[in-house]
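[1] sequence? don't have it. structure:
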């Protein structure tokens, strides 16, 4: 944390060091910032790397670069939305594969049980055949020995009960087998559909990332540096708006014991590359980082930022504490971990590394807490 404090001071007012890989470029007001629009909304632009100029006041060269920045930003945001869809489909595929394996085992065990019951039913039929096909009730009536009559009555009652039990079990087992087979068929169909979703999302991600990289590759080295400055300036501007709202005066909670472990893990990954769909240990996407960080803290959380938003406990912004997860954008397509003093650690986007940036540099959807 001391190291983090030094980094934050060096950043100056916690201005962002990198914008995130966002999802749908459509605008959406942040619940925590009213009508303020976040970084990458496609409107407003950057202020010339901190020079305070609007788009209309930029030089032609800088205006072109700002347009490129917006296009690249939009492509990466769409790629991250597709990444979330990919991760969700991947989770479903893995879950359905496990369910199919379980069903296959149930089918195998039930089939063996059915075979054994059929043998029992066959043995009963054979016994009746060997008895000449005479019903047991008739044999009882024909027995002149009173003791033999009683013995036969007991045996007949037990035989009838055993036969009924076997036939009942046989019918129920056949029904179970049919149910398991139908469920397995349904799971296979769902698995096939989700595999197709996963493959489609993967193609979509690759297409958008390749397009963004192609745009960036056309820039000269100096232009690439300038592009990074424009990204930083936009993030800094949005963070400054957030800080100017006075939001930090109400946020002074301390991290929990498990939260400290999660923060320690997340901050130790700073400098590692963002790779879509990655969960570590060498590369991460945004939710892959928060997943592993909280696993290191001893808590298992959902894989994707959207599921983290749906399933984890939500807390008010003023009650936020270090270790909590901030979910960004109206579609919950990005996530960062709050580390205190108005900053987050997150995996921004392809082509960038895990870094510390301002918590208000993107439009906040809400805050969730992995531990109680």
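    Okay, I see it. What you are looking at is a predicted structure, and each value in this text was computed from that prediction instead of being measured.
[2] From now on I want contacts and neighbour counts done on CA atoms only, so please keep to that.
    Noted.
[3] what ranges do the strands span in the stretch 251-372 of the chain?
    Secondary structure of the stretch 251-372 of the chain (DSSP state E, counting those that start in this stretch): strands at 313-315, 325-328, 334-340, 343-346, 355-358, 364-369.
[4] Any chance of a markdown table for the ones you listed, columns distance to residue 172 and mean neighbour count?
    Listed next are the strands of the stretch 251-372 of the chain as a markdown table, based on distance: least, Cα to Cα, whole Å; neighbours: other Cα atoms under 10 Å:
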| stretch | distance to residue 172 | mean neighbour count |
| --- | --- | --- |
| strand 313-315 | 43 | 15 |
| strand 325-328 | 50 | 28 |
| strand 334-340 | 50 | 29 |
| strand 343-346 | 54 | 28 |
| strand 355-358 | 60 | 27 |
| strand 364-369 | 47 | 23 |
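[5] will you turn those strands into JSON lines that also has distance to residue 245?
    Converted to JSON lines, the strands of the stretch 251-372 of the chain look like this (distance: least, Cα to Cα, whole Å):
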{"stretch": "strand 313-315", "distance to residue 245": "19"}
{"stretch": "strand 325-328", "distance to residue 245": "18"}
{"stretch": "strand 334-340", "distance to residue 245": "17"}
{"stretch": "strand 343-346", "distance to residue 245": "15"}
{"stretch": "strand 355-358", "distance to residue 245": "14"}
{"stretch": "strand 364-369", "distance to residue 245": "14"}
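[6] Which parts of the stretch 101-250 of the chain are strands?
    Under DSSP E, counting those that start in this stretch, the stretch 101-250 of the chain gives no strands.
[7] ok, back up a step: among the strands of the stretch 251-372 of the chain, which comes closest to residue 81?
    For the strands of the stretch 251-372 of the chain, proximity to residue 81 was assessed by Cα to Cα; strand 334-340 is nearest, at 8.4 Å.
[8] before we go on, here's another structure to hold up against the first:
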């Protein structure tokens, strides 16, 4: 590979893929998850549901002949799909960044190998010029022709050393060329992988945008009163799920004491309450679900994977009875959402598009398991 090609390879490394990402959801039912019981309409005068009006009643047809509860579940499912695609995007972005860094390193190593080849060639050229000046024989070899026995013996070792140096030079040159070829092959492999990651990012970004647009379009077809009722239904569903979770005795034996690092992570996460959800965001003005948890733990001096799926895959899993503030609760069968446990059966998390970082019941969504960052 020529130096010009390596220059191009070095430029590649600076081309880090920067796209935006998408996040995880909060009050969504995972695919295959049982539908929560339908909340009764709140339509009596003086009750909390009066403002929503009878048009928003759970069993009354609203958009497209569907009930408001059906619309709510459909919107949640669309956002859940968007969140899953967000995690795929975030993972592809993380891997693309790693591939870019590896290409940069390979370019540096290749440059060093090329410089070594140039130095060896210069050394070989110097030896060849010296040999030319002495009539085709190395300087030491001329002493081999002398009639003086002592001079012959003194310089025999010099000749042997010169021959060894020549062999070493040729060996080093061959090795340097081999290393350069290896770096070139590895760079090509990493480049192909980088291109594949970028394509996966583009595909995931498209899926995210499509699902969010579908959900927003569906919600936009509702009247103002119906949208207010939709928020109420969402809150009621979360409260029912949380109540059922607490009644199951899930927290009965939880006695974990927060660590110093966990306390710092919780403090950081709670300070973000009220900031908007934005898919692929890692702060400081907006977050997706795993962007919040990864940055919170980074603030505590602990680096964890960027995505909820990788957090579930790589971090240490613990039994719920050992759970303590700062631990991460992973949600849904596909590990597409994550929240940080803050104690008292609650989490702080960034739910989904159109919502903000908030504190809610830890059992409001289907729990997959609990993981713990740090030692």
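    Yep, that arrived. Just so it is clear, the structure is predicted and the values come from calculations on it, not from any experiment.
[9] right, so of the strands of the stretch 251-372 of structure 1, which gets closest to residue 300 of structure 1?
    strand 364-369 (11.9 Å).
[10] what stretch of structure 2 does the closest one fall on?
    Counting by TM-score structural alignment, strand 364-369 of structure 1 lines up with residues 367-372 of structure 2.
[11] again, but for stretch 251-261 of structure 1
    Stretch 251-261 of structure 1 maps onto residues 254-264 of structure 2, going by TM-score structural alignment.
[12] And residue 89 of structure 2, how close does it get to residue 26 of structure 2?
    Distance of residue 89 of structure 2 to residue 26 of structure 2, given as Cα to Cα, to the nearest Å: 18 Å.
[13] cool, residue 224 of structure 2 as well?
    23 Å.
[14] just the helices in the stretch 251-372 of structure 1 please.
    257-268, 286-296, 305-311 (DSSP state H, counting those that start in this stretch).
[15] Of those, which stretch is the most buried?
    Comparing those by mean neighbour count (mean count of other Cα atoms under 10 Å), helix 286-296 comes out on top with a mean of 26.
[16] ok, average deviation of that helix from structure 2?
    Once superposed with structure 2, the aligned residues differ from helix 286-296 of structure 1 by a mean of 0.8 Å; criterion: mean Cα distance after the TM-score superposition for structure 1.
[17] which strands and helices sit next to that helix?
    For helix 286-296 of structure 1, the packing partners by 3 or more Cα pairs under 8 Å, 6 or more residues apart in numbering; DSSP states H and E come out as helix 257-268, strand 334-340.
[18] Dump the ones you listed into TSV; add distance to residue 274 of structure 1 as well.
    Shown next, in TSV, are those (distance: least, Cα to Cα, whole Å):
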stretch	distance to residue 274 of structure 1
helix 257-268	13
strand 334-340	13
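[19] picking up where we left off before, name the residue in residue 224 and residue 26 of structure 2 with the higher neighbour count.
    residue 26 (29 against 13; other Cα atoms under 10 Å).
[20] Looking at structure 1, name the residue matched to that one.
    Looks like residue 26 of structure 2 aligns to residue 20 there (TM-score structural alignment).
[21] just residue 98 of structure 2 next, same as before
    Aligned partner of residue 98 of structure 2 by TM-score structural alignment: residue 95.
[22] go on, residue 329 of structure 2?
    Counting by TM-score structural alignment, residue 329 of structure 2 corresponds to residue 326 in structure 1.
[23] from the chain's centre, how far out does stretch 212-224 of structure 2 sit?
    30 Å (Cα atoms, centre = their mean, to the nearest Å).
[24] quick one: stretch 182-196 of structure 2 aligns where in structure 1?
    Alignment of stretch 182-196 of structure 2 against structure 1: residues 179-193, by TM-score structural alignment.
[25] Next, the mean deviation of that stretch compared to structure 2.
    Compared with structure 2 after the fit, stretch 179-193 of structure 1 shows a mean deviation of 0.7 Å (mean Cα distance after the TM-score superposition for structure 1).
[26] got the buried residues for that stretch?
    180-181, 184, 187-188, 191 (16 or more other Cα atoms under 10 Å).
[27] quick one: residue 302 of structure 2 and residue 273 of structure 2, what's the gap?
    As judged by Cα to Cα, residue 302 of structure 2 and residue 273 of structure 2 stand 21 Å apart.
[28] can you check residue 313 of structure 2 too?
    Per Cα to Cα, residue 313 of structure 2 is found 27 Å from residue 273 of structure 2.
[29] for residue 95 of structure 2, same thing?
    Residue 95 of structure 2 is 29 Å from residue 273 of structure 2, by Cα to Cα.
[30] In structure 2, what residue corresponds to residue 105 of structure 1?
    Mapped onto structure 2 by TM-score structural alignment, residue 105 of structure 1 lines up with residue 108.
[31] OK, contacts around the nearest residue to that match once chain neighbours are set aside?
    Distances taken as Cα to Cα, 6 or more residues apart in numbering put residue 10 closest to residue 108 of structure 2, at 7.7 Å, once the chain neighbours are dropped. Residue 10 of structure 2 makes contact with 103-104, 107-108, according to Cα atoms under 8 Å, 6 or more residues apart in numbering.
[32] Name the helix or strand for residue 10 of structure 2, please.
    In the assignment (DSSP states H and E), residue 10 of structure 2 maps to helix 3-14.
[33] so where is that helix in structure 1?
    Alignment note (TM-score structural alignment): helix 3-14 of structure 2 is unmatched in structure 1.
[34] so where's the longest helix in structure 2?
    In structure 2, taking DSSP state H as the definition, the longest helix is helix 149-220.
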